[in-house]
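> just coords:
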């Protein structure tokens, strides 16, 4: 019988754990100012070096921000490039297009349904502009960019912050996925027409506030994209 060696956590990790626990229990909320390094070190009974390392780590994650001459605060808004990078890297490392397609479909279908309920007039206008671009743009790279913007706008129009964060956490991977799929699909002119029609139906459902229609049209679009991917693998 062998026992595993027990490692004592580093002090700064315990500091991080306590700050996270206070956030979890709402003792710290967005915008709250943290005590100074000296005060934190005194209250926690640790060195200022440990506190400094903990704050540096939390800052790298975007959970806290330091303002010169003011102090350190719990972030009120989260920089997307920091917040989403860990999950994006995980998806890249997993390199499983089928799982990505499944996750993307779940997120996008729900985003479309919520957007039908909640999209603002400005967001509908932006989506409408994308539809115009779909109809008149001919270049592959431009169409891929429009496609990406269209889906991102729908995620934002869901007005569900956590859902948007989940979508955005795989944004970079999804973007590559959209580009790859679009180049694959538009190699056949008939597919380009189908894509344009599908996006128009999605937009019309969202603009009409048709939740069920938005759900169904987005699901149809996701099935089409996935079928073309599967055909490419089989071919």
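Arrived safely. Bear in mind that the values here come from a model prediction, so they are computed numbers and not experimental data.
> hey, let's count contacts and neighbours off CA atoms from now on
OK.
> contacts for stretch 81-95?
Residues outside stretch 81-95 that contact it (C-alpha atoms under 8 Å, 6 or more residues apart in numbering): 60-62, 100, 165, 168-173.
> Closest one of the residues you listed to residue 74?
The nearest member of the contacts of stretch 81-95 to residue 74, counting by C-alpha to C-alpha, is residue 62 at 9.0 Å.
> Could you double-check that the closest one lies in contact with residue 75?
Yes. Taking contacts as C-alpha atoms under 8 Å, residue 62 lies within contact range of residue 75: 7.0 Å.
> And stretch 9-22, what's buried?
Across stretch 9-22, burial judged by 16 or more other C-alpha atoms under 10 Å covers 11-12, 14-16, 19-20.
> ok, and here's another one to check against it:
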């Protein structure tokens, strides 16, 4: 399964081989890794290098160590990607224009897939989010809960798309999107003095999805993205 390693930074090569084994499907979520001794023998490296690689992969969220049981491929790898993406965005002085473009790239395709693949159960789930939005606005509750519901609505569309990579990218971008949605909502509401302009756009998107009209769903999401972009850059 593994090859002999002769190189500097041996622990990095150990990590690469384990990652390649995951990509090849030799390891799946929850699978137990061979022991440190077995990995050391198979790769021809010291157990110190193996332990160093394991520690790095634990930090990355790829591996979880269970006391007395061994090392396992993490069963919830998705969550380990959230913080690194947000940190990279900050460290590289990312602009909010980039966040807008990322949302456009993901959401316009996701909404088309969602309108083609939505199930009856998912129709009800999406409808319940819309109902909650209406109740919050009717109760004159302010932005915090509506920000959560806004993000929940868009995350649900990514899930309904049935494309795991799209859903994963939404998840890993969630911290960036949360802050962005909060700011964008405030800017739009301050300009129009009306929460319902955003509610109505979400209703239009919902109706297009449940009517299984991908072209209309794309158009309504495009209008939503345009409203956000026009108001965010002002």
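In hand now; what should we look at? These numbers were taken from a predicted model, which means no experiment stands behind them.
> just to revisit the earlier point, could the buried residues of stretch 9-22 of the first structure be laid out in CSV, adding secondary structure and distance to residue 144 of the first structure?
Shown next, in CSV, are those (DSSP: H, G, I helix; E, B strand; the rest coil; distance: C-alpha to C-alpha, whole Å):
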residue, secondary structure, distance to residue 144 of the first structure
11, helix, 48
12, helix, 45
14, helix, 46
15, helix, 45
16, helix, 41
19, helix, 42
20, helix, 40
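> Switch the residues you listed over to TSV; also include distance to residue 227 of the first structure.
Shown next, in TSV, are those (distance: C-alpha to C-alpha, whole Å):
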residue	distance to residue 227 of the first structure
11	52
12	49
14	49
15	49
16	46
19	47
20	43
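> what's the closest of these to residue 67 of the first structure?
Residue 67 of the first structure lies nearest to residue 19 out of these, by C-alpha to C-alpha, at 18.7 Å.
> measure residue 181 of the second structure to residue 108 of the second structure for me?
The spacing between residue 181 of the second structure and residue 108 of the second structure, counted by C-alpha to C-alpha, to the nearest Å, is 16 Å.
> Number of residues surrounding the aligned partner of residue 129 of the second structure in the first structure?
Matched by TM-score structural alignment, residue 129 of the second structure corresponds to residue 130 in the first structure. Residues near residue 130 of the first structure, counting by other C-alpha atoms under 10 Å, number 23.
> Ok, residue 67 of the first structure next?
Neighbourhood size, residue 67 of the first structure [other C-alpha under 10 Å]: 8.
> can you tell me how far it sits from residue 161 of the first structure?
Separation of residue 67 of the first structure from residue 161 of the first structure (C-alpha to C-alpha): 25 Å.
> what do you get for residue 98 of the first structure?
Distance from residue 98 of the first structure to residue 161 of the first structure, by C-alpha to C-alpha: 26 Å.
> which residues touch the residue nearest to the spatial centre of the first structure?
Closest to where the C-alpha atoms of the first structure average out (C-alpha atoms, centre = their mean) is residue 168, at 1.4 Å. Residues near residue 168 of the first structure by C-alpha under 8 Å, 6+ apart: 80, 84.
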